[in-house]
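Student: coords below, sequence missing:
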């Protein structure tokens, strides 16, 4: 076996082993890290298959409508395991297999049979991020969008139309891949073509959804977010968590949104302010990207830090702080390592640290966090501060992105 093939075999082996380890951890760790899969994904998709309510079509839903497709596909992969493990156990295995298959396809786009040194480094980062983030990296719908974003981001160089279509489909599963589409347009990667392709794919999806009867529920994934309270893991909830630790605030469970939220004077006002703040931050970052592109920064240099800044901005200004949001950070860092490895080092370290801290928060000390235990609140505080640091670093990288001639990768 040649040296190249040996490296490739080791890399692929590590990637698959990481999925096996993380999938197993979901079964043995506290706080049911795979709970959403069997408590909400399986019932939602079972209802649709059984002629009941179809989320996003017959009733409003917290996710874009295409998120239901992988939930349905998991049933197909679950069939061989149901007889042994039952409906829930079989569906969990089916879901883990589906995520692994999607990741394998994204990984193949990244490294294929070996890839360049930069691509191998990016691949090892992906392996590390999976292991450090733990079971939340695969047992959430967000996991389906990561390989879509990786493949789409990489294909922007040579297959821009396919890339944008893929990223737009990803955005109709979970919104965040749309940030890479916007970053590509702002960075000057055939901006008009990018926006036209994204709009065309969106029109096709909307047309299909309307034909299925989505009607008034078409944008339910947006309208349902406006009434949410401040989730305990959100960056903006950090001061209120410290108040809760000293008995001056309360942590309540919302059965409608299925999350734990802050109940305290001023929390609702902060929650209401976050959505317009998010819009302002995203608009400001896009304007910054357009200005830097106008100064002659090559799109390959500008796209990764701008995409990372946009995604970090979505997380930092979000009233929800779900642990799976950290998976969003994996794709832009992979793109950064591939397109501009030297300048990606700090972001790589920061994201790996964020994955590790998030794993500690959920599931390891989540029960203590719900009791506003001081140590758990401290760990989450450090994680949230690091998210702000990552955002600042990405913005700084956009500002300092050099005007230079690039070699092909």
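Tutor: In hand now; what should we look at? Please read these numbers as outputs of a predicted model, since none were measured by experiment. Numbers count the residues shown, from 1 in each chain.

Student: Please make it C-alpha for all contacts and neighbour counts, starting now.
Tutor: OK.

Student: List the buried residues for stretch 152-165?
Tutor: For stretch 152-165, the neighbour count (16 or more other Cα atoms under 10 Å) marks 152, 153, 154, 155, 156, 160, 161, 163, 164, 165 as buried.

Student: Also stretch 365-374?
Tutor: Neighbour counts over stretch 365-374 (16+ other Cα under 10 Å) mark 365, 366, 369, 370, 372, 373, 374 as buried.

Student: you'd agree the fifth one is in a strand?
Tutor: Put plainly, it is residue 372. No. The assignment for residue 372 is coil, going by DSSP: H, G, I helix; E, B strand; the rest coil, so no strand is present there.

Student: residue contacts, it?
Tutor: Residue 372 sits next to 241, 242, 244, 245 when contact means Cα atoms under 8 Å, 6 or more residues apart in numbering.

Student: follow-up on the earlier one: filter the buried residues of stretch 152-165 down to just the ones in helices.
Tutor: With DSSP state H as the criterion, helices contain 152, 153, 154, 155, 160, 161, 163, 164, 165 from among the buried residues of stretch 152-165.

Student: Please spell out which residues along the helix or strand harbouring residue 203 are buried.
Tutor: Per DSSP states H and E, residue 203 falls inside helix 191-212. Neighbour-count burial for helix 191-212, counted by 16+ other Cα under 10 Å, picks out 194, 197, 198, 201, 202, 205, 206, 209.

Student: try it against this one:
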């Protein structure tokens, strides 16, 4: 059997996806069990608790762990579409379907002219490296929206903008997909879609934006880049604490506010660099939109005061879109992200207890994971700058002039 444009049907790719996803499902269904904390408790306890509140027509107004934009409620309520299953099982099934949507999009994109199936392989290989956490959080659903947005971007900027705007109301970060968008139609569609959805939630459900206030009292999460300061400082008498705070395990105590402020400063600096790139960048290539989105999301993740394991799903998805394009220069940074995924499943959940007590195994794992993310961000930024500022794509008039010179006897 042959696929589109004469390409053989990728049985190996599909088989690898099916086998790895079956293993992930067996983990979230507790047939297989990884060492460490139960990653599915967020679904069976937290998400299901929110589901019971949201279905009454209001947001969890008194729950500081609700720190998501209003459209996140759609993901939490979605298991209600499968009433014949209990809540956790329905959620896991929908997570697998979102995963399948991403796979199908990347596979379809990969067989088009000028494209490659490398992106689909990145997605197939990357998610299992993160372990069962990928199906126990709603981030795979958000990533499906983001991947669809980027793949639509070059030919359908309005669709791309609308999906990015909707994604931002799911979990904020998809707004970064617009980093490389040069057409006003994409930005306009994002603003109209995001604003319209936000207005509907504000009018229909109390507390749609209460999550904004819940972010203020956060400390520094124990897996973030800044946390390495306190992991090491604990060995030299630092007097702070590690506590479950605002839904994650965080450092609280002396100088935490300083490190958190430094993380925000780094994020602001990254955004400033992206703005400078936008001002200096030349004519974009077909892969520039995806490459810029990858760099933006990677910078945001690496500098954040919270780097939860599920954040890696975003990077795998956006990195996979980059590698759908033959001309993308993001191959090595994406490979480094995949390496960081392997380190992530070791630090959470397998040896998370070592991270919490800041022993040298925990510190080494975090140093490896966060170090790979920082190195990938710097390398990806360099490649984006090199390809669009130092060596920008020639303008169409210049290309036409060279063609005329070649044809002139």
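Tutor: All right, it came through fine. No experiment lies behind these values; they were computed from the predicted model shown.

Student: did I read that right, residue 252 of the first structure in a strand?
Tutor: Yes. Counting by three-state DSSP, residue 252 of the first structure is part of a strand.

Student: What residue in the second structure is paired with it?
Tutor: When the second structure is aligned by TM-score structural alignment, residue 252 of the first structure is paired with residue 242.

Student: Does that match touch residue 234 like I think?
Tutor: No. The criterion here is Cα atoms under 8 Å, and residue 242 of the second structure misses it with residue 234 at 10.4 Å.

Student: rewinding a little: relative to the whole chain's centre, how far out is the helix holding residue 203 of the first structure?
Tutor: Relative to its chain's centre, helix 191-212 of the first structure lies at 22 Å (Cα atoms, centre = their mean, to the nearest Å).

Student: residues in contact with it?
Tutor: With Cα under 8 Å, 6+ apart as the criterion, helix 191-212 of the first structure contacts 57, 160, 161, 164, 165, 168, 169, 181, 184, 185, 215, 218.

Student: what about the first one, which SS state?
Tutor: Assigned state for residue 57 of the first structure: coil (three-state reduction, three-state DSSP).

Student: Name the nearest residue to it, ignoring sequence neighbours.
Tutor: Nearest residue to residue 57 of the first structure, sequence neighbours excluded (Cα to Cα, 6 or more residues apart in numbering): residue 214, at 4.0 Å.

Student: Going by distance to residue 337 of the first structure, which of the buried residues of helix 191-212 of the first structure wins?
Tutor: Distance to residue 337 of the first structure across those (Cα to Cα) is lowest for residue 194, with 22.7 Å.

Student: What's that closest one aligned with over in the second structure?
Tutor: Aligned by TM-score structural alignment, residue 194 of the first structure pairs with residue 186 of the second structure.

Student: Could you measure from the closest residue in space to its match that isn't next to it in sequence over to residue 192 of the second structure?
Tutor: Excluding the flanking residues, the one nearest residue 186 of the second structure by Cα to Cα, 6+ apart is residue 161, at 4.1 Å. Distance, residue 161 of the second structure to residue 192 of the second structure, using Cα to Cα, to the nearest Å: 9 Å.

Student: still on that earlier bit, higher neighbour count, residue 242 and residue 234 of the second structure?
Tutor: residue 242 (19 against 16; other Cα atoms under 10 Å).

Student: what's the closest non-adjacent residue to the more buried one?
Tutor: The shortest distance from residue 242 of the second structure to any non-neighbouring residue, by Cα to Cα, 6+ apart, is to residue 251 (4.7 Å).

Student: Tell me the one of the buried residues of stretch 152-165 of the first structure nearest residue 328 of the first structure?
Tutor: Closest approach between these and residue 328 of the first structure, by Cα to Cα: residue 153, at 12.7 Å.

Student: which residues does the closest one contact?
Tutor: Counting by Cα under 8 Å, 6+ apart, residue 153 of the first structure has contacts 163, 167, 180, 331, 332, 335.

Student: what are the ranges of the strands in the first structure?
Tutor: 250-254, 259-263 (DSSP state E).

Student: Would you tell me which one of these is buried the most?
Tutor: Neighbour counts (mean count of other Cα atoms under 10 Å) averaged over each of the strands of the first structure peak at strand 259-263, with a mean of 21.

Student: mean shift between it and the second structure?
Tutor: Compared with the second structure after fitting, strand 259-263 of the first structure deviates on average by 1.6 Å (mean Cα distance after the TM-score superposition for the first structure).

Student: Show me how to select, in PyMOL, the buried members of the contacts of residue 153 of the first structure.
Tutor: Burial among the contacts of residue 153 of the first structure is assessed by 16+ other Cα under 10 Å; the matching PyMOL selection reads:
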select buried, resi 163+167+180+331+332+335
